[in-house]
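Engineer: below are the sequence and a predicted model; questions follow.
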Amino acid sequence: MTHPGEQFYPEGVHWDDPIARGTLPDLLSKAAEQYGARVAIEFRDRAISYTELEAMVETAAAAFLRAGYGKNNSVALFLGNSPDHPVNFFGALKAGARVVHLSPLDGERALSHKLTDSGARVLITSDLVTLMPMALKFLEKGLLDRLIVCEDDHWGDVGNPHTPIPAHPAIVTFKRFVEGASKPSQWPKVSVDDVALLQYTGGTTGLPKGAMLSHGNLTSAVSIYDTWSKPARAQRDVIERVICVLPLFHIFALTVILLRSLERGDLISLHQRFDVESVMRDIEVKRATAFPGVPTMWIAIASLPDLESRDLSSLVHCGSGGAPLPVEVARIFERKTNMKL
C-alpha cells in the first residue's frame, strides 16, 4: 500500500523501508573493515585512515577497561573538535561504558550539574586554555576521581595556547593513560538497547536533563539519513569530503556528520573552530563537497567582498541549521554563487 506522504519523498524512498539498528562499535568496525586505508578524518592536514582510527579506538578502549571504566560506567567528554573526540567517544563505547557529552559553551553550574547527574567520575579533556581550567575546577570541587588530559599539540603545533598540566595523582595525560594497554581476549558485549550517550538538553526550563540515547537510537538515526539520501548518493557514487566545523559534542554534528560519514566511508575534514578562509580553502583547494553550517557561518561567507570570484563549484550539499537563516543572506549567497542554500 502506498503511503500518501510518499509523494514528498525522494524517488525510490518508501515509508516502510527497513531501518537498521546496531551498535556504534560495530558501525566503526564494519567501516574499518570495508574502507581500510581510505581517509576517515583529516585534521590540520593530517590524514587518519579508517584502519588507523579503529586502532586508536581499540587502544583507548583497552585502557578504559584496564582502568575499570567499562559496563555501567559513565565517561564524560569535555572536548572540542579534534580527533581526540572520536577516539575517546568510540573507545569508551567499545569498553561498554556510556558517554556523557559536556559542552565547553556551558557555564560551571550547568557542567557541574551534568557531571553529578550523570554519575561520571572520570573526564577526558584537552590542555587547551579554553578547556583545562574548567576541568581543574571539577577536580577541585571533588566531582572527579580521574582527569585524563589529551595534549592538543599531538595533532600538530598550530600555536594554540595551553594550560600547563599540574602534577596531581588524579591527573594523567592520555598518552600515559593508554600506554601499554593491550586488547582483551574478548570485548564486552554491547547491546543495541544499551545506553550509549547521555546528551543533555539546553536547560531552558530549568537544569539540563540527560536524554538517554541507546546504540539503537543513534544507529537508526544514521540509517534513516542513509535511506533518505540513498537514491541521490547512488547517482553520484563518489566519496564525499564533508566539512565539520559544527561541534561534535552537539547531537547534529555527531549523527549527521561523524556517524553518518563514517558509516558511508566519506572523508571528514575536521576543523577545530570556524575560520572563513580555512573553510574557503577546504572548498576551493581541497574541493569539499558538503558543508553543513549555521547562519553565522553563511553570513561570513556571503559577506566576502570577492565571493563572486571564489570557486565553490565543488560543493554539492550545503545547508544551514540551528537557528533561522536570514532570507537576505540566502538570497545573496544564491545570487552570487548560483547555488541553493
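Structural biologist: The structure has been received and is ready for your questions. Residues are numbered from 1 along each chain as shown.

Engineer: switch to C-alpha atoms for all contacts and neighbour counts from now on
Structural biologist: Noted.

Engineer: stretch 163-174: end-to-end distance?
Structural biologist: Taking Cα to Cα, to the nearest Å, stretch 163-174 runs 15 Å from one end to the other.

Engineer: what's it in contact with?
Structural biologist: Stretch 163-174 has contacts (Cα atoms under 8 Å, 6 or more residues apart in numbering) with Asp127, Leu128, Val129, Met132, Pro133, Asp145, Arg146, Leu147, Ile148, Val149, Cys150, Glu151.

Engineer: at 6 Å what do you get?
Structural biologist: Asp127, Leu128, Val129, Arg146, Leu147, Ile148, Val149, Cys150 (Cα atoms under 6 Å, 6 or more residues apart in numbering).

Engineer: from those residues, pick the one nearest Ala47.
Structural biologist: Proximity of the contacts of stretch 163-174 to Ala47 (Cα to Cα) peaks at Cys150, which lies at 18.6 Å.

Engineer: now do the contacts for that closest one.
Structural biologist: Cys150 neighbours (Cα under 6 Å, 6+ apart): Ser126, Thr173, Phe174.

Engineer: one more to weigh against that first structure:
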Amino acid sequence: MTSQPWLKLYPDSIPTHLEYEPKPVHAYLTEAAKNYPEKIAVHFMGKEFTFKEMYDSSLKMAKYLQDIGIQKGDRVAIMLPNMPASVIAYYGILYAGAVVVQTNPLYTERELEYQMKDSGAKAIISMDILFPRISKVFNNTDLEHIIISAIKDFLPFPKNLIYPYIQKKQYGLTVKVEHAGSNHLLTEILKTASPDPDIPPLDFEEDIAILQYTGGTTGFPKGVMLTHRNLISNASMCDAWLYKNKKGEESIMGILPFFHVYGMTTVMILSVMQGYKMILLPKFDVDTAIKTIHKQKPTIFPGAPTIYIGILNHPDLKKYDLTSVQSCISGSAPLPVEVQEEFEKVTGGKLVEGYGLTESSPVTHSNFIWDAKRIKGSIGVPWPDTESKIISMDNGEELPPGEVGEIIVKGPQVMKGYWHQPEETAAILKDGWLYTGDLGYMDEEGYFYVVDRKKDMIIAGGFNIYPREIEEVMYEHPAVQEVVAVGVPDAYRGETVKLFVVLKQNQKVTEEELDEFARKHMAAYKVPRIYEFREELPKTAVGKILRRKLVEEEREKQQQKHSS
C-alpha cells in the first residue's frame, strides 16, 4: 500500500529524490547577487531593480534592524502588498537572523492586534496608508518600531509624483510619517544604513524562517512555524517540477501575494533561488494583469482559479497576447476543468492543478506539466521526497485505491509545528505525518483527488455530499462564472444544498434553468434546493472563495429567523 505507485509515473527529467543544500533562505539572494548582479530581479509598475540592488537594500535593512535592537530569533512583521519593499523587508529580516511574520494588509485592527500579540513581533514593516491602523494597536502589543514604505517610493518618474493623488482619491487619506522615535522611513534607511550586518549562523533544520498564520478556520489563526529547510525543500521541489525552465532566464508573474505562503514560495523564493525576474503587482486587477502579461511576457504564472477565471472573462481578452505564458500551477482552491482547458487554449501554455497547505510550505501534490499523463480533476501526484496516503476516518487504517478518506502527507516541507500551540500541533502532526483535514482518494495509478474538506461535507438525508462535485458540474453551465455550494439546515433532510452563483457579464439564467441543468448531470440528492445570485462572492486576498463566510451568513439568517 505504501509502495508510492506514483513514482513510476514520473518523467525521466524529474528526480524522485532531491539533495537540499543546508543553507538558509537568504543565502540564495547572496548567490543571485554574485551570479547575476546586473540582471533584473524585480519589475514593478515600470521600474526595475537588479539582484545587486535588492541584495544591497536587504543588507541595509538587516543592519538597521540590528541597530534598533532586533536580535536573532526576534519576530519582525511585514504588512505589505507585493512591491520591492516586501522583498527587501523579507530578506533583510532573515539576514538579521530574525523571523518573518507575514501579515495581511487587509487585516482589521482586531486581527492585527491578535497576530502581533500572538507572535510577539518587535517591529513591523508596512506602508503609509496602513500607518493609522498600526498606530491604534501599537501600545497593546510588544511592537517597539514601525518602518514605513510607500508605493510611490518604488515608482518611475512621473508615476511617483502622480500616485499620491491616486492614492488619496482611492483611500481618502494622505499619511505623512516622520523619521523619528519609534517611526522609521524605508527611504531614509536605504539612504543612510550601511550594508554590513552581522549575519548570524542559522540551523537549517531547526531555525524558523517564518511564522505564517493560517486563516483560522477553527478558532483563532495559528502561527505555522516554517524552517529554512521547509521553505528551501519546497522551492527546490517546485524547481524540479518545472524542469524545462532555464536558470537565470525565466520571468514569473507575481500576483499571488507574498503574505500568502503559496506566493512566497513559488514566486519570491523560487525566483531568487533560480535568478528569475519577478513581475510584481500590488493587487489583482484584471485590467492591469492582462496588460502586464501582454507587455512584460512572463513565462511562469502561478495563480488561483479566480485569477484565471477573471482573465478569461475579460471583455477585451482577444486584444492581448498572453502566449508568453508556458507553465502555471494553480493552487489555493479547486481548479474547474473548463477553466484549465480554456486558459490553455488562450495562452498555448500548460495550466495544472496543485495541492497543499500552509502547514506544508505549501505544495505537496501537483499534476505533471510536461511529458507525462495529466488527469483533469485530479490534484496529481506527490512531489519528490513527499509521501501521501488516504486513511480511514474511523480507525486511521490506510485505505485501498478508490476509497475516500483523509489525505495525510509527509516530507521535508512539513512544518515544525504551531507557534506556542503544542496541543494543536499534536492533533495534526503524528509521527511526521500531517493530517490535512481534506477528504480524497487515490486511484490505482497513484493520482490523488480531493473530494472536499472534512468540515465542508454536507450530510443530507443520510447521504454524504461533497460541495466540490456539485461546483464542478455547475461550472460547466455556459452562463456561470463562479459558484459555491454550502449546506444549510433543513428540517426534513438535516441539511440541504444551497448554491451561490455569479453569472458571466451579460448572461442571464433562471433558477429553473440551473435546476434543469443540475438534474441532467447529477444524482437527485446532490441537486441544489436553493439558489442565490450574487454580483460577487467573498474572497481571500489570494482569490480563494470564502465558503466559511457564506456558511456563517446562512447560520446568522437561521438564528434571526428563530429569534423572531
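Structural biologist: In hand now; what should we look at? Since this is a predicted model, take the numbers as computed values, not measurements.

Engineer: where does the TM-score land?
Structural biologist: Here the TM-score for the pair of chains, by TM-score structural alignment, normalised by the length of structure 1, is 0.90; 335 aligned residues with a Cα RMSD of 2.3 Å.

Engineer: on that earlier part again, for ChimeraX, write the select line for the buried members of the contacts of stretch 163-174 of structure 1.
Structural biologist: Applying 16 or more other Cα atoms under 10 Å to the contacts of stretch 163-174 of structure 1, the buried members can be selected in ChimeraX as follows:
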select :127,128,146,147,148,149,150
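
Engineer: so His162 of structure 1 sits against Ser126, correct?
Structural biologist: No - look at His162 of structure 1 against Ser126 with Cα atoms under 6 Å: they stay out of range, at 8.7 Å.

Engineer: ok, the two, which is more surrounded?
Structural biologist: Ranked by neighbour count (other Cα atoms under 10 Å), His162 of structure 1 and Ser126 place Ser126 first, with 29 against 17.

Engineer: ok, so what distance separates the nearest residue to that one once chain neighbours are set aside from Pro83 of structure 1?
Structural biologist: Take Ser126 of structure 1 and drop its neighbours on the chain: the residue closest to it by Cα to Cα, 6 or more residues apart in numbering is Cys150, 4.6 Å away. According to Cα to Cα, Cys150 of structure 1 and Pro83 of structure 1 sit 10 Å apart.

Engineer: check Tyr69 of structure 1 too.
Structural biologist: 21 Å.

Engineer: could you do Ser278 of structure 1 as well?
Structural biologist: Taking Cα to Cα, one finds Ser278 of structure 1 at 18 Å from Pro83 of structure 1.

Engineer: Ser320 of structure 1 too?
Structural biologist: 24 Å.

Engineer: who has more neighbours, the two?
Structural biologist: Applying other Cα under 10 Å to Ser320 of structure 1 and Pro83 shows that Pro83 carries more neighbours, namely 20 against 17.

Engineer: mind listing the strands for the stretch 201-341 of structure 1?
Structural biologist: 210-214, 241-244, 267-270, 290-293, 317-320 (DSSP state E, counting those that start in this stretch).

Engineer: quick one: the second one to structure 2 mean distance?
Structural biologist: Taken over the aligned residues, the distance from strand 241-244 of structure 1 to structure 2 averages 1.0 Å (mean Cα distance after the TM-score superposition for structure 1).

Engineer: same thing with the last one?
Structural biologist: Between strand 317-320 of structure 1 and the aligned residues of structure 2, the post-superposition mean distance stands at 2.5 Å (mean Cα distance after the TM-score superposition for structure 1).

Engineer: and if you look at the third one?
Structural biologist: Mean deviation of strand 267-270 of structure 1 from its aligned counterpart in structure 2 after superposition (mean Cα distance after the TM-score superposition for structure 1): 0.5 Å.

Engineer: which of the residues in that strand are buried?
Structural biologist: Leu267, Ile268, Ser269, Leu270.

Engineer: output the residue interval of structure 2 matched by that strand.
Structural biologist: Strand 267-270 of structure 1 corresponds to residues 277-280 in structure 2, going by TM-score structural alignment.
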